[in-house]
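A.B. asks: sequence unavailable; structure follows:
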């Protein structure tokens, strides 16, 4: 677990140094996996129609609901590595 956490923290740092900015769908996947890994299942209410970005983030995070923290960390690491 300690190795996974260290690899996750490295991937978080690397995600901020990507050569190219990923497309919006990939950014939402990165966001969702990060939130799932660090905060667990979403508990917040879905934002209203006026908050398009908030709704997209909520939908992405809700899409990975039920994923364990460890699985979300590993998926995040794999995704960031695939973008490097």
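C.D. replies: Perfect, I can see it now. Remember, predicted model here, so these are calculated numbers, not experimental data.

A.B. asks: please make it C-alpha for all contacts and neighbour counts, starting now.
C.D. replies: Will do.

A.B. asks: quick one: contacts of whichever strand or helix holds residue 32?
C.D. replies: Assigned by DSSP states H and E, residue 32 falls within helix 24-39. Helix 24-39 is contacted by residues 42, 56-57, 60-65, 67-73, 75-76, 79-80 when judged by C-alpha atoms under 8 Å, 6 or more residues apart in numbering.

A.B. asks: among those, which ones are buried?
C.D. replies: Of the members of those, the ones counted as buried by neighbours, 16 or more other C-alpha atoms under 10 Å, are 42, 56-57, 60-65, 69-70, 72-73, 75-76, 79-80.

A.B. asks: OK, contacts around residue 47?
C.D. replies: Here residue 47 is in contact with 54, 55, 58 (C-alpha under 8 Å, 6+ apart).

A.B. asks: A further structure is provided below for comparison with the first:
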């Protein structure tokens, strides 16, 4: 496991232990960065109109198209660190 992978795994643990639940937009960003880091570019069919949450999640993930997996991990780690310090909610 690389140092980046270890830091990413730690961020995955840390995000679950946050004192406050992040806002919806931050949760979407975390979701999208996680998906990009673990699966790469968005794939599959975009959810339909009836699945509003699924549509927003898919759109957030698709907005990261072309972002390298390691870069997505770095961005995820940075976001979790800012949440831990209270800089973002």
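C.D. replies: Thanks, I have it. What you are looking at is a predicted structure, and each value in this text was computed from that prediction instead of being measured.

A.B. asks: please state their TM-score.
C.D. replies: Once superposed, chain against chain, the TM-score is 0.97 (TM-score structural alignment, normalised by the length of the first structure); 84 aligned residues with a C-alpha RMSD of 0.9 Å.

A.B. asks: quick one on the thing from earlier: restricted to buried residues, select the contacts of residue 47 of the first structure in PyMOL.
C.D. replies: Here is the PyMOL command that selects the buried residues among the contacts of residue 47 of the first structure (16+ other C-alpha under 10 Å):
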select buried, resi 55+58
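
A.B. asks: which one of the contacts of residue 47 of the first structure is nearest residue 2 of the first structure?
C.D. replies: Taking C-alpha to C-alpha as the measure, residue 2 of the first structure sits nearest to residue 58 out of the contacts of residue 47 of the first structure, at 28.6 Å.

A.B. asks: quick check, that closest one in contact with residue 43.
C.D. replies: No: counting by C-alpha atoms under 8 Å, residue 58 of the first structure stays clear of residue 43, with 9.9 Å between them.

A.B. asks: which strand or helix spans residue 21 of the second structure?
C.D. replies: Using DSSP H and E, no helix or strand contains residue 21 of the second structure.

A.B. asks: looking for the alignment partner of it in the first structure.
C.D. replies: Superposed on the first structure with TM-score structural alignment, residue 21 of the second structure falls opposite residue 21.

A.B. asks: quickly note the distance from its match to residue 2 of the first structure.
C.D. replies: 29 Å (C-alpha to C-alpha, to the nearest Å).

A.B. asks: mind checking which of these two has more residues around it?
C.D. replies: Per other C-alpha atoms under 10 Å, whichever of residue 21 of the first structure and residue 2 has more neighbours is residue 21, with 12 against 7.

A.B. asks: quick check: the more buried one vs residue 80 of the first structure, distance?
C.D. replies: Taken as C-alpha to C-alpha, the span from residue 21 of the first structure to residue 80 of the first structure is 12 Å.
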